[in-house]
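Participant: missing the sequence, but the structure's below:
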């Protein structure tokens, strides 16, 4: 069976965009072969570029209009040649449009609130415990309700005193690691936990138990034990004598003896760095004098973290202590307090986008779009799909026939459009092979339903961006036309000028009078930093010692002592050269430049005359490109009929 329902969805989106894109014809500024160009588009481009253009090359509105018409003629020709159908063009344009569209699917108010919230949470570390009952992320409503009721019953029993929180964690929590500690997770800070869990830990009063919290792992009860001012970050060095996990008492005693011998040498003012390099079994940090990168809480094992943060004076150090890795001595290098909000903002914004809470902004946009477009869903009809599916679907082996006749009931409505059960089945079959499957058909249906709804709603909104947001339309059109302009200019002007060797040389020959040298001087400019050396340089130059030899000798001591420049200089292109024009031989300038003594050695003068092609190749290519563009534009003006709406343009000029 074909995916005709999905095709209908896509056609609906496309049709909606096409209908919304119709404009008021009274706003037409000009037409090119009856295709309209609107005044608001011209105004947007004019206002965007006016200030820059006025500074560099002032243009009247009439002149700018002529340039804009020429621009549109070039784009018209690019389309006529099919340049907008190439795969490279489509990929580049679609990529750029997608990047432009991203901000329209973000709720900046939500983002700013998340940044502010994260910074406030940075000020405190929280100690909490939890009880977790597992539930798959895409569980269906019945499974979700079952686990929710179980954890609510557990919460009620704890509050009623039938069982303590810690006992319940040990007995029921599926997080086996924390369960052994009665659910205690120790201290943590912002971004250490998934966002819903973090919020429960920070928002629940000390000593109390939260309501059930849903994360991708299941449902949680969170008990908050205490808060403290945030530790921030610390930078330390350490020396470690390792102890294998299964070491006997003799090996432990040997390691302990060695660490205390090192400790006594540190107390005798031997270099901590040198001892770390010599003795530490942590070879990675040992090569760097024991230094570790700055770290915050929950990066190192608890014993190491507590000892590191207990130090307050730089260069102070701990007594030897043991962790699961061996014995350590830690020396404080620097403590880093919590940064200011402005200092932390960029890092917080990046972390929020990487963290699960970054989706809250997108979810807020999704909910807004649902409200704006009268979204409604039908859970009973969605659950019926799970009963219709066969277990073979979970193995990527289901291939039903004629389901569109049986599955006709609505699953959701949006913006006046109703989607049926068969539409969701189409979507699921389309993704059947690539998708990781849930444990049950019900979970699989609801997972795909939410993805289908989000995909459609965001696609629908994406198709309307140009109509809803003029500034977006202007940017998209500008970039679309910009790509085409580059492609057509490369084909008709820039590339042609470079590849057309015969035409280029013929153009140079016909315009030789434009490429002429003025009178030139062949000379060497020498600049000397110190006065004492300048006297020696002058003496050596008078003795005809080469500039290279002189510079090599003095620059051994100071590489910046002498600099020099050789070349052919046209009159009027270099002030130092102009100061000695007409003279010959060695000339010492009366005034210094940038506090350096200047000598100009004049070798010869060359009379005015024609430049060779190679001497002016770059300029000739540019001029030839301008010539080709001028001829090409004359051709385009004849090929296409441009009709200006003078009345509209006159009204625009009054606004400018």
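Facilitator: All right, it came through fine. Note that this is a predicted model, so its numbers are computed, not measured.
Participant: contacts, neighbours, all on C-alpha from now
Facilitator: Noted.
Participant: Which elements pack onto the helix or strand harbouring residue 602?
Facilitator: Applying DSSP states H and E as the criterion places residue 602 in strand 597-606. Using 3 or more CA pairs under 8 Å, 6 or more residues apart in numbering; DSSP states H and E as the contact test, the elements touching strand 597-606 are strand 520-528, strand 585-588.
Participant: try this one next to it:
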């Protein structure tokens, strides 16, 4: 997740239906005489209050100060003209288009698609395909050529020719030469909708009918259909593969995972070994625990297949190799497929982002055409139709030289008039699309119906702010938030990262805020056997290395001693609790099932971190410092007038 995604994730976290509308708004404050109202303040406070971790910011007086600061920044952004930037305008338009999709829906069609998606989610299909590429807007000749090739290859497949070999020979999917068109297992939403539908409608062992997607024509062979495997929660111990492809280091990594596996077979604790040795830093401290996942959700099929073969909780796999390293996987819990009710919201969200959303849009269009009055000037439409000839099919038709006769109103949609000239220009642009309907009069009539559909939806879409107050509120917040992001990046964030002198001075003045705790340069040896730990302790005192000790005791494929060396914070999980913090070799320490002996080579005392060591925290603190100073400057630049009676009234409303 990038910074902008995080920024707006916090800003716009509430659901669209949660905005309370308050018509009894009063002016809460003004900035250079521009009013801001109590209803917006109450709405934003109530929406964000559960997200605020700093208790001081839940105080209404403190929150008002933050809110005023927020609006001051927006005023500054507008004063600088950031709202006129092309990138800003484009992103705002893109967001509005995305947000409007939540209102361009038909609940009946949506629920039917949700049920279809749920039923498909219960199965996973293994398939291969052959692709005959053709652009969505390709000429009829090119489209027909691709289709005929698909027909020819399908006949070969139907006669029993090997589908994989046909894929290698004919498929225009670049990967087919290597994988013979194999796609592996997939379920709902993993493929474009027409492809998915064709796959689910084809019987196991059969080749589908020819299916068209935006990529071209496909033939799909369904090789297997199995029940959805559900989801798993697992833990893993991971040893990374070396980045430098060094054979010795690669062999060392493999040997390490095998040693850990043998320790598990000897009855040692999985979570403890994960904490000590797993190189997946994000999960090691949690005993290797991963977030739950289903088929196809991880980037390693080898890992997934090994995980799903585990049958019972606490079962663990033999070492599994992936592109990232070596893993030992332990099953924590199997999660069965969710019920339709449990998946309803998730499926609804996916459908809105999927190609099948067009079905919902088409259904809504029909309703809008009943909602709005649509009147056509039939005489003008007939005149337009006469101007279009068969050159339209070859993209050679030209607009009439004299457009004056077509300037009148062709169609009126809810009192919005559209001229014949506008429709003619739309027609001219449509020559690039696939046009096969004949005669030309029927094609023009179809294009007119499509044009009216577009204009009906445009009218509805452009009026969303008036029809839905919640939509208007979200757009206002995003508009301000986008400006604020651009302003903060320009005035604060970039400066904090690039102002090396300012950052150095800030660090020097606050050096004691950035400190290391006490650390140990140490070697930790562990064993489940006390006598082994004692012998290791004796050898450590003689100055023997960890490698020497492991070679001496880890014999005949049995791992008795494990080692871990490095610089550790004194409270690190990798160190046994209660260790005496003095140089040299420690006493034997028992913790859980393990006996530890630690050789402390050197103490690294608490002290200030260098700027480079603390840079992330210093930059963050410097940003906050710059922002606080900047907001103070803005309060001097703009005139702020708080209407105290209105504030007291809205405080009572919020508290009640």
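Facilitator: Cool, the structure landed. Note that this is a predicted model, so its numbers are computed, not measured.
Participant: care to give me the TM-score?
Facilitator: Once the chains are laid over each other, their TM-score by TM-score structural alignment, normalised by the length of structure 1 reads 0.56; 439 aligned residues with a CA RMSD of 4.8 Å.
Participant: contacts for the strand holding residue 602 of structure 1?
Facilitator: 519-531, 534, 576-577, 580, 583-589, 591-592 (CA atoms under 8 Å, 6 or more residues apart in numbering).
Participant: Can I get the helices and strands packed on strand 597-606 of structure 1 in JSON lines including mean neighbour count and distance to residue 434 of structure 1?
Facilitator: JSON lines is the format used below for those (neighbours: other CA atoms under 10 Å; distance: least, CA to CA, whole Å):
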{"stretch": "strand 520-528", "mean neighbour count": "21", "distance to residue 434 of structure 1": "70"}
{"stretch": "strand 585-588", "mean neighbour count": "15", "distance to residue 434 of structure 1": "80"}
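Participant: so residue 366 of structure 1 touches residue 455, yeah?
Facilitator: No: taking contacts as CA atoms under 8 Å, residue 366 of structure 1 lies outside contact range of residue 455: 10.2 Å.
Participant: Now distance to residue 477 of structure 1 too, for the helices and strands packed on strand 597-606 of structure 1, in CSV please.
Facilitator: Output for those, formatted as CSV (distance: least, CA to CA, whole Å):
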stretch, distance to residue 477 of structure 1
strand 520-528, 50
strand 585-588, 60
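Participant: Minimum distance to residue 155 of structure 1: which of those has it?
Facilitator: strand 520-528 (85.0 Å; CA to CA).
Participant: which residue ranges form the helices in the stretch 1-150 of structure 1?
Facilitator: Applying DSSP state H, counting those that start in this stretch to the stretch 1-150 of structure 1 gives helices spanning 4-20, 39-56, 61-80, 87-101, 108-122, 141-159.
Participant: so which of those gets nearest residue 655 of structure 1?
Facilitator: It is, among the helices of the stretch 1-150 of structure 1 and with distance given as CA to CA, helix 39-56, at 9.4 Å.
Participant: how much does the closest one stray from structure 2?
Facilitator: Averaged over the aligned pairs, helix 39-56 of structure 1 sits 3.3 Å from structure 2 after superposition, using mean CA distance after the TM-score superposition for structure 1.
Participant: The closest residue in space to residue 392 of structure 2 that isn't next to it in sequence: neighbouring residues, count only.
Facilitator: Ranked by CA to CA, 6 or more residues apart in numbering and with sequence neighbours excluded, the top spatial neighbour of residue 392 of structure 2 is residue 431, at 6.0 Å. Using other CA atoms under 10 Å, the number of residues around residue 431 of structure 2 comes to 17.
Participant: Kindly report the same for residue 439 of structure 2.
Facilitator: Going by other CA under 10 Å, the residues that sit close to residue 439 of structure 2 add up to 10.
Participant: just residue 434 of structure 1 next, same as before
Facilitator: That count, for residue 434 of structure 1 with other CA under 10 Å as the rule, works out to 9.
Participant: Now do the contacts for the closest residue to residue 515 of structure 2 other than its chain neighbours.
Facilitator: Sequence neighbours aside, residue 608 is the residue nearest to residue 515 of structure 2 in space, at 4.1 Å (criterion: CA to CA, 6+ apart). Residue 608 of structure 2 makes contacts with 511, 512, 513, 514, 515, 516, as judged by CA under 8 Å, 6+ apart.
Participant: got it, and residue 408 of structure 1?
Facilitator: Contacts of residue 408 of structure 1 (CA under 8 Å, 6+ apart): 420, 421, 422.
Participant: Name the SS class of it, please.
Facilitator: coil (DSSP: H, G, I helix; E, B strand; the rest coil).
Participant: Next one: it from residue 444 of structure 1, what distance?
Facilitator: The gap separating residue 408 of structure 1 from residue 444 of structure 1 is 19 Å, by CA to CA, to the nearest Å.
Participant: thinking again about what came up before, drop anything exposed from the contacts of residue 608 of structure 2.
Facilitator: When the contacts of residue 608 of structure 2 are checked for burial by 16 or more other CA atoms under 10 Å, the buried set is 511, 514, 516.
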